[in-house]
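> Sharing a model that was predicted from the sequence below.
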Amino acid sequence: MSIASVSGRTSTAYSANASTASNTADLEKQRTALQAEIRKEQQSKDDQKSKNEKLQQLQQQLQQIELQIAQKRSSASGSSGSVNHNGLGDALDVHV
């Protein structure tokens, strides 16, 4: 079986999305700061009820940031490359 390209030109261009990378880095810094704050709160001498409420809030914030990081990475990997066709179309001959 052989496949030969008959017509059409395809160019592939990959470009990194710098703003997405920057936003992701900022989110990761926020995540690290929240993780440190959670550790600090876990070791605090606050009463258990206050401690639990604050930890719950911090963990919710952490989950939101992790979700945003995952979304940014997902959208960055989905749109990190683009394929441009010149309008001639691609035709392939397939011989079996």
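Cool, the structure landed.
> switch to C-alpha atoms for all contacts and neighbour counts from now on
OK.
> measure residue 52 to residue 40 for me?
13 Å (Cα to Cα, to the nearest Å).
> swap in residue 50?
On the measure of Cα to Cα, residue 50 and residue 40 end up 14 Å apart.
> And for residue 71?
28 Å.
> Endpoints of stretch 37-55, how far apart?
Taking Cα to Cα as the criterion, the two ends of stretch 37-55 lie 9 Å apart.
> buried residues in that stretch?
Using 16 or more other Cα atoms under 10 Å as the test for burial, stretch 37-55 gives 37, 38, 41, 51, 54, 55.
> Comparison target, given below:
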Amino acid sequence: MKMDEKENPEKELQQELQWVKYRQKMLDIMEEKLLLMKQLSEQAKKGNLIARELEELNTRINDLAAQVRALDSESRRTEDGKILE
């Protein structure tokens, strides 16, 4: 903790609030991507697709999963670089 943060707990709380708002925004984006992944997997389960179409859906799902992991990892970091669990 920096000297000025010790002297100004309000500033520290403001920064924490900004981080929480940012994290919530990222969680909302992750939720949208997860819902899309669910829709794609349900589409694949219907069984009306040829192998190429299934491969394309699988690729899209894997890409979305990678995006969700990246968003989660990045949005866990606070301004000072700490990673929150």
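Great, that's in hand. Keep in mind it's a predicted model, so treat the numbers as computed, not measured.
> Out of the buried residues of stretch 37-55 of the first structure, list just those in helices.
Judged by DSSP state H, the buried residues of stretch 37-55 of the first structure include 37, 38, 41, 51, 54, 55 as members of helices.
> Can you tell me which of the residues you listed lies closest to residue 62 of the first structure?
Nearest to residue 62 of the first structure among those: residue 38, at 9.3 Å, using Cα to Cα.
> mind checking what the closest one lines up with in the second structure?
Counting by TM-score structural alignment, residue 38 of the first structure lines up with residue 41 in the second structure.
> Its match: what's it in contact with?
Neighbouring residues of residue 41 of the second structure by Cα atoms under 8 Å, 6 or more residues apart in numbering: 57, 61.
> secondary structure element for the residue nearest the centre of the first structure?
Centroid-nearest residue in the first structure, with Cα atoms, centre = their mean: residue 73, separated by 0.7 Å. Using DSSP states H and E, residue 73 of the first structure sits within helix 48-78.
> Going along the chain from that helix, find the next helix or strand for me.
strand 81-85.
> Over in the first structure, tell me which residue corresponds to residue 27 of the second structure.
Superposed on the first structure with TM-score structural alignment, residue 27 of the second structure falls opposite residue 24.
> Neighbours of the closest residue to its match other than its chain neighbours, how many?
Closest residue in space to residue 24 of the first structure, ignoring its immediate chain neighbours: residue 69 at 5.8 Å, by Cα to Cα, 6 or more residues apart in numbering. Per other Cα atoms under 10 Å, the neighbour tally for residue 69 of the first structure reads 21.
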